[in-house]
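**Q** okay, predicted coordinates and the sequence, questions at the end:
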Amino acid sequence: MRAAHLLLALGLALVLGGCASSSVDSLAPKTAGNVDLKRYQGKWFELARLPMRFQEGCAQSEAHYNLKPDGSLGVLNRCRTEGDEWLRAEGRAGIEAPGHTDKLWVEFDNWFTRLVPGLTKADYWILYVDDHYRTAIVGSPNRKYLWILSRTPSLPAWERENLLSKARQQGYDTSRLIWRVSDKAIVARH
């Protein structure tokens, strides 16, 4: 009897272990494929994002990427608070695996990253970019982070809904998105 329980437990562990290892990739969101980082560089407006601690109080955010000779990207993120103050964070992004320009890591330059280099790298997966590199969806594989980006600070409703639909199909909860506050709304508060 004891041997039967041991075999059953061992069999269950093997089955569950096999399921866990084989389903990790199937659970991860699908990325955009080959992304031309030269075309991706430049200024992007954040139209919407999932809530995150490090962007609390940001009414408007934008990201500036510039391609470096070594293939990495310089990153400058700017955040305009509802108090009309601009905050900034600088860092860099790199390719996670050679040949996969849609899966990047990003690391910002601050006292903590200088204290423990490499430990603070975060996934930056490009899930979608349109053919003209005008709109993009970026997220993390665990679906905790999501950004909807555009080269312009606003989009027509149909285009915004198209991007939301793509994010939902990837398993992201778009009902929790925080949307960019308009310039007029920020000015009106002051």
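**A** Happy to help now that I have it.
**Q** for the rest of this, base every contact and every neighbour count on C-alpha atoms.
**A** Will do.
**Q** part of a strand, is L87?
**A** Yes: judged by DSSP: H, G, I helix; E, B strand; the rest coil, L87 forms part of a strand.
**Q** go through this protein and flag its longest helix.
**A** The longest helix of the chain (DSSP state H) is helix 2-27.
**Q** now the following helix or strand past it, how far from the chain's geometric center?
**A** Later in the chain than helix 2-27, the nearest helix or strand by DSSP states H and E is helix 37-40. Mean C-alpha position of helix 37-40 versus that of the full chain (CA atoms, centre = their mean, to the nearest Å) differs by 16 Å.
**Q** skip ahead from helix 37-40 and say which helix or strand is next.
**A** Past helix 37-40, the next helix or strand by DSSP H and E is strand 42-49.
**Q** the structure to be compared is supplied as follows:
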Amino acid sequence: MKRILLGVCAAAMLAGCANSGTGAVPPRTVDKVDLERYQGTWYEQARLPMFFQRNCKQSEAHYALQADGSISVVNKCRDAEGKWQEAVGQAVPQVEGKTDKLWVSFDNWFSDLLPGVAKGDYWVLYLDDDYQHALVGSPNHKYLWVLSRSTELNPEQRAKLLEVAHDRGYDTENLIWRTPDAEMPKQ
């Protein structure tokens, strides 16, 4: 558990400095996210390689809209042995009234120590009309998550999400795909 929290801290710090000196043109985001419709469970289908998820074979995120407009975040990661780890945090809009770009911070010692620094970019790059598929990334193109409401994507959905990610400037060749349930150990 300590390793995942340390990794989340490091990633949040790096993502908070996402555009510092990269020269990359930030990707286009969706116009607006209906946070009520967005809340719930999202299954990670794929992601770009990153330190804090290096041992994750399956990941999921649980979002819940709070009365103050923030979103509670519970990220879960299942490793090759089938054990789950989780990180708890909160997301808030980067600009009041706009919901396409959020700051995410996690409850840990690093966030307590440096609350203004220990936050990561969460930009919603694509969201289908039914809120069943989404792309989320960072403005420097280093982080990308392919998300869906179900644990599997059909070939057409996968192709569409890869096309959009590529169009937004992300390297889709290095994506790490979710390990199918059938390949995971039984618990």
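**A** Thanks, I have it. As the structure is a prediction and not an experimental result, all values here were calculated from the model.
**Q** TM-score of the superposition?
**A** Overlay of the two chains. TM-score (TM-score structural alignment, normalised by the length of the second structure): 0.85; 166 aligned residues with a CA RMSD of 1.7 Å.
**Q** just to revisit the earlier point, how far off centre is the longest helix of the first structure?
**A** Centre to centre, stretch against its chain (CA atoms, centre = their mean), the figure for helix 2-27 of the first structure is 32 Å.
**Q** please name every helix or strand in contact with that helix.
**A** Helices and strands touching helix 2-27 of the first structure, by 3 or more CA pairs under 8 Å, 6 or more residues apart in numbering; DSSP states H and E: there are none.
**Q** what about the aligned partner of E82 of the first structure in the second structure, distance to V95 of the second structure?
**A** The equivalent of E82 of the first structure in the second structure is A80 (alignment by TM-score structural alignment). In this view, A80 of the second structure and V95 of the second structure are 38 Å apart by CA to CA, to the nearest Å.
**Q** neighbour-wise, which of the two wins?
**A** With neighbours defined as other CA atoms under 10 Å, A80 of the second structure and V95 compare such that A80 has more, 14 against 11.
**Q** now name the helix or strand holding the more buried one.
**A** Going by DSSP H and E, A80 of the second structure is not in any helix or strand.
**Q** residue contacts, it?
**A** By CA atoms under 8 Å, 6 or more residues apart in numbering, the contact list for A80 of the second structure reads N55, C56, K57, M184, P185.
**Q** lining up those residues with the first structure, which overlap?
**A** Retained in the first structure: N55, C56, K57, M184, out of the contacts of A80 of the second structure (criterion both residues aligned by TM-score structural alignment, their matches' CA atoms under 8 Å).
**Q** so what's the first one closest to, chain neighbours aside?
**A** I take that to be N55 of the second structure. D79 (5.6 Å; CA to CA, 6 or more residues apart in numbering).
**Q** count the residues that sit near that neighbour.
**A** For D79 of the second structure, the neighbour count with other CA under 10 Å is 19.
**Q** the second structure: strands as residue ranges?
**A** Assigned by DSSP state E, the second structure shows strands spanning 40-47, 58-65, 71-78, 84-93, 101-106, 120-127, 133-137, 144-148, 176-177.
**Q** mind reading off the mean deviation between the shortest one and the first structure?
**A** In other words, strand 176-177 of the second structure. Strand 176-177 of the second structure: mean distance to aligned residues in the first structure after superposition is 0.2 Å, counting by mean CA distance after the TM-score superposition for the first structure.
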